[in-house]
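Student: need a structure here:
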Amino acid sequence: MQIKMLPLMVAVVLTGCSMAPDYQRPDMPKTAGWQGVAQQSNATALPDWKTFMADEHLQSLVEMALKNNKDLRQTVLNVASLKAQYRIQDSARYPGLNASGSVTNQRFSDNYTGAGKAYNHYKQATVGVSSYELDLFGRVKSLSDQALENYFSQDEARRSAVISLVAEVATSYMSLLADEQLVSLTDDTVNAYEQTLKLVQTRYDAGYSDALTLAQSKTALYSAKATAAKYRLSVAQEYNTLRQLVGAPIDRHITGQLPEETGAFLSELKVGASSDLLLSRPDILAAEHSLKAANANVGAARAAFFPTISLTAGFGSASQSLDNLFSSGSGYWSFIPSLSVPIFDWGNNSANLDLAKIKKQSSIIAYQKAIETGFKEVSDALLGQKHYLEEWDAQKANLKANEQYYELAKMRYEKGNDSYIDLLDAQRSLFSAQESELTSHLSLLTSRINLFKALGGGWSAADHEASTSVKHAMDQVD
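Tutor: Modelled structure (predicted):
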């Protein structure tokens, strides 16, 4: 039996020659134009997201989001789906072994035999291979490689989704804290305007102030109340955004303030922006895996021009009686190769090859574009780190000057040295300075998160937490 099966074994060994082009990573796009992006080597690893985000409340929100966020769970299922598709495609590279058995009982009539009733009993047991394609030109292997690279690409997309989710939760959390501070700030401003209105009303009743000044004081108060209502709405909306990102109920009484020292909230990122670091970004890796998949598809399209050889083989036993089914002399075998040669297909194979090459060129462009996007995002974040810090320092100095201006204007108005217009201008200027200082501080922290995200930080440590969502998502499928 071993000698009889030798042709099948030899044919299997000869399979697997690939016609896919040798993969070469495309040249890096020109990046010298991106400001702030240094091209030095970078030996410093990015911190994981828990080290980067020092706030414990924020850490708990991120952990909840990694377990419950619906978009991330959907992405996880997409990864699992492509992994299963790869396993299906890869299984076609190997012959499947099937076992079967049958029992046939037949009765023939008198008219058919001409000699009375006749009975026929036939038993059969077979082990064999059905419709296995010999992959002499690598078509099946190329399709398997394409499915594998598509799976890798989707898995990198999952990691990218983890990074984006961590960044979105952190940004939303900081925006919530900033809005809470703005509500507190406007409430203090409303109280200040109410006190001023009482003073103006007293002076008006005593005849020391006119109706115009009283009206101006009221409009300032009502404008501040409207601003406070706007910021309360923003707080409520930020809670809704966090609730959606986290995917679970959250505390409706989050309190806190943006810290005066940026490092107390987000650790310093003392890293360069080397090309090697950017190439480890999940979105860039995903684009490269898609390019490799397109490259493998070219190999499959090329192999379609060559003959296809399929094998059907089997060996087993057959007998008229069950007792003799596995006895000596009852064995049989079959070996049936079939050949299919493309002769004329109206240009179908040629068009498929052209399409595969076009998709590969498109994937090269997408890969290079992903790198350019990475450099742009890093450049923007680095520039933001620098300029937002300068802006925040200037806004803090401006706020201090406006506080002095307001105290001086208030004192002079109470002594009757200046008009209410001067005090009102000082109050409005102080409130605007407070808003601007808080906004620039938020922009600085947001730019730091954007830099962490742009450099591809956060996914390596977050993979452990994300595995929980993988298991949960698969349990839902079961």
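Student: could you use CA atoms for every contact and neighbour count after this?
Tutor: OK.
Student: contact partners for A473?
Tutor: Listed by CA atoms under 8 Å, 6 or more residues apart in numbering, the contact partners of A473 are 73, 76-77.
Student: hmm, which of these are the buried ones?
Tutor: 73, 76-77 (16 or more other CA atoms under 10 Å).
Student: ok, now how distant is the most far-flung residue of the chain relative to its centre from K415?
Tutor: Distance from the C-alpha centroid of the chain, by CA atoms, centre = their mean, peaks at A115 (78.1 Å). Using CA to CA, to the nearest Å, A115 is found at 137 Å from K415.
Student: over to Q404?
Tutor: Look at Q404 and K415: by CA to CA, they are 17 Å apart.
Student: the two: which is more packed in?
Tutor: Taking neighbours as other CA atoms under 10 Å, Q404 and K415 compare with Q404 leading, 13 against 9.
Student: in a helix, that one, correct?
Tutor: Yes - remark: Q404 belongs to a helix, assigned using DSSP: H, G, I helix; E, B strand; the rest coil.
Student: how near is the residue farthest from the centre of the chain to Q85?
Tutor: A115 is 59 Å from Q85, by CA to CA.
Student: which ones are touching A454?
Tutor: 281, 374, 377-378, 381.
Student: and the helices in this protein?
Tutor: With helices called from DSSP state H, the chain shows them at 6-13, 49-52, 56-68, 70-91, 110-113, 139-205, 211-246, 275-278, 282-303, 348-414, 420-454, 459-477.
Student: one more, please, to line up against the first structure:
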Amino acid sequence: MQMEINMVLDFRRFLVVVVLMIMAFGCASNGKAITKDGINDGLKLPASFGQAGTADQYGENWWEIFESVELNALVDKLFQNNYQLAKSYDGLKALRTTLGISEADKIPSVTAGASASETYSTNSKGKRAWRDSYSLSLTASYEADIWGRVKAGTESDRLALISNSYDLESLYMTLTAELADRYFLYKSLASILKIQKEQYELRLKQISALEMMYSSGVGLLDTIYVKQTAMANLMESMTETKQSMESARLQIAKLIGEPDVSKVVISDKYNFKLPQLPYVIPSDVANKRPDIKAAFASVQKVDRDVAQAMANRYPKLSFSASTSFSGDELTRLISIDNFIANLVANIVAPVFDAGKLKLQVEKQKHLLSQQVNDYYLTVITALTEMSNSLNDNVQNEQALDLSTEKVRIEEKRLKIAEMKYEMGIKNYSDVIDNKISLLAGWISEVTARRSLISSRVELARASGGSWAGKIVDQRLTASTGETK
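Tutor: As a prediction, the model looks like this:
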């Protein structure tokens, strides 16, 4: 009994020595996490953009503002079947597992063991014989996270997961915008091809009329050649339009995960609601863009890496406890006479490492500064993208207005040409030229409208939002039971 009391007293003295050693090193570890307000002090956001709309900001599912059932269905397929998204989810699950491994370091580890051996040796009677030996053991070990090293490592892994989940949100937004852009490109090209076919029919009629006039001795052969050259150029443009349509369809098939492009069927109707330009301010963009959130999460991650590097410079205190039964008879193995208990406290402190641990801290601090600058760059890039998008929208609105006005002028010119033809002042070939010119104006208008829609899509992407985060959380919850 007295021996057990002495062992307890000795262990307490050891703990006192441990505490004194830790106090001697001092609590120099900086566990204070960096805050967004702290790094935003070095970043001045403008109050407004140079260009701004007046309408309300787009809703969460911004692609629905175009009121296209066909586009909505394609977006659903993108969410379900895109392989790039699936790949990113696998990466997130791997990071989730990494975080689980880090979390496990906070909990004591317990191991169990059993052994049986047979030894041929000389016994106490001087005879050589086989001797049996059996043991059962249970060991628990735990590292006291005095300086927050384990906690900082776990936080670093958690923030890496958060940063990558925001990257996945950005991927959703990029792919959705790309799909919408390719969809509207295909639709505009289909509309242009229709107009080109009308131009083709008019050219055939025109060449036929000119050939009749030439046969009658009225027209010029050179005029026929000019129109035939225009016909050849038109046919070349039609071929390019078809190739561009097929390229857009292939890209759509890739985005929705469809290997058979023939199954991607898109109507040639071109009638969409064109949303108004919304009112957006820089602070909204900074708060809604997932790439900015990802950049800040990366700053926080490296900040925790700094804390972990600092904690590595200080003593590590660990405890282990084990119990076992050891004996030479299996039937009497579990008995008080065979019971052994062991309690160990261990402290390890760096004494000399040629400044390696200190340099590790310096390295992480430099990486933190680099990451903060990357965060600033991400914010500025996002605001620049938004500003450029707003400018493009305004310019494309003006271009569409000009194209519409040109169409009105061409319509008036056609009416005048038809009146002159009826009065015998102009021949029918001139009227056809005016009709073809009007159709060319329609093509310009369709192209201008497509450019404006494309800039609206880019504006929706650049604005950010939380809709992708909801999808990511729902899908991760369904697969792992965990959320961001």
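Student: contact partners for A294 of structure 1?
Tutor: A294 of structure 1 makes contact with 146, 356-357, 359-360, 363, according to CA under 8 Å, 6+ apart.
Student: 10 Å - rerun?
Tutor: 20, 142, 145-146, 149-150, 288, 300, 356-364 (CA atoms under 10 Å, 6 or more residues apart in numbering).
Student: and the residues you listed, which are buried?
Tutor: 20, 142, 145-146, 149-150, 288, 300, 356-357, 359-360, 363-364.
Student: out of those residues, which is nearest to A409 of structure 1?
Tutor: Closest to A409 of structure 1 out of the buried ones among the contacts of A294 of structure 1 is E288 (63.2 Å), distances taken as CA to CA.
Student: mind telling me what the closest one corresponds to in structure 2?
Tutor: Under the alignment defined by TM-score structural alignment, E288 of structure 1 is paired with F296 of structure 2.
Student: in structure 1, where's the longest strand?
Tutor: In structure 1, with assignment by DSSP state E, the single longest strand is strand 118-134.
Student: how close does the residue farthest from the centre of structure 1 sit to F108 of structure 1?
Tutor: 10 Å.
Student: then A370 of structure 1?
Tutor: From A370 of structure 1 over to F108 of structure 1 (counting by CA to CA), the distance is 74 Å.
Student: who has more neighbours, the two?
Tutor: Set A370 of structure 1 next to F108 and count neighbours by other CA under 10 Å: A370 wins out with 21 against 13.
Student: dump the residue contacts of that one.
Tutor: Counting by CA under 10 Å, 6+ apart, A370 of structure 1 has contacts 29, 279, 281, 283-288, 364, 376.
Student: which ChimeraX command selects the buried ones in those?
Tutor: In ChimeraX syntax, the buried subset of the contacts of A370 of structure 1 is picked out as below (16+ other CA under 10 Å):
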select :279,281,283,284,285,286,287,288,364,376
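Student: tell me which of the contacts of A370 of structure 1 is nearest to E268 of structure 1?
Tutor: Nearest to E268 of structure 1 among these: R281, at 19.8 Å, using CA to CA.
Student: distance of the residue lying closest to that closest one once chain neighbours are set aside relative to M53 of structure 1?
Tutor: In space, and not counting its chain neighbours, R281 of structure 1 is closest to G456: 4.6 Å by CA to CA, 6 or more residues apart in numbering. Plainly put, G456 of structure 1 is 15 Å away from M53 of structure 1 if you go by CA to CA.
Student: and these two? which has more neighbours close in?
Tutor: G456 (25 against 21).
Student: the more buried one matches what in structure 2?
Tutor: With TM-score structural alignment as the criterion, G456 of structure 1 matches G464.
Student: settle this for me: its match is touching S283, isn't it.
Tutor: No - G464 of structure 2 is not in contact with S283 according to CA atoms under 10 Å; the separation is 11.8 Å.
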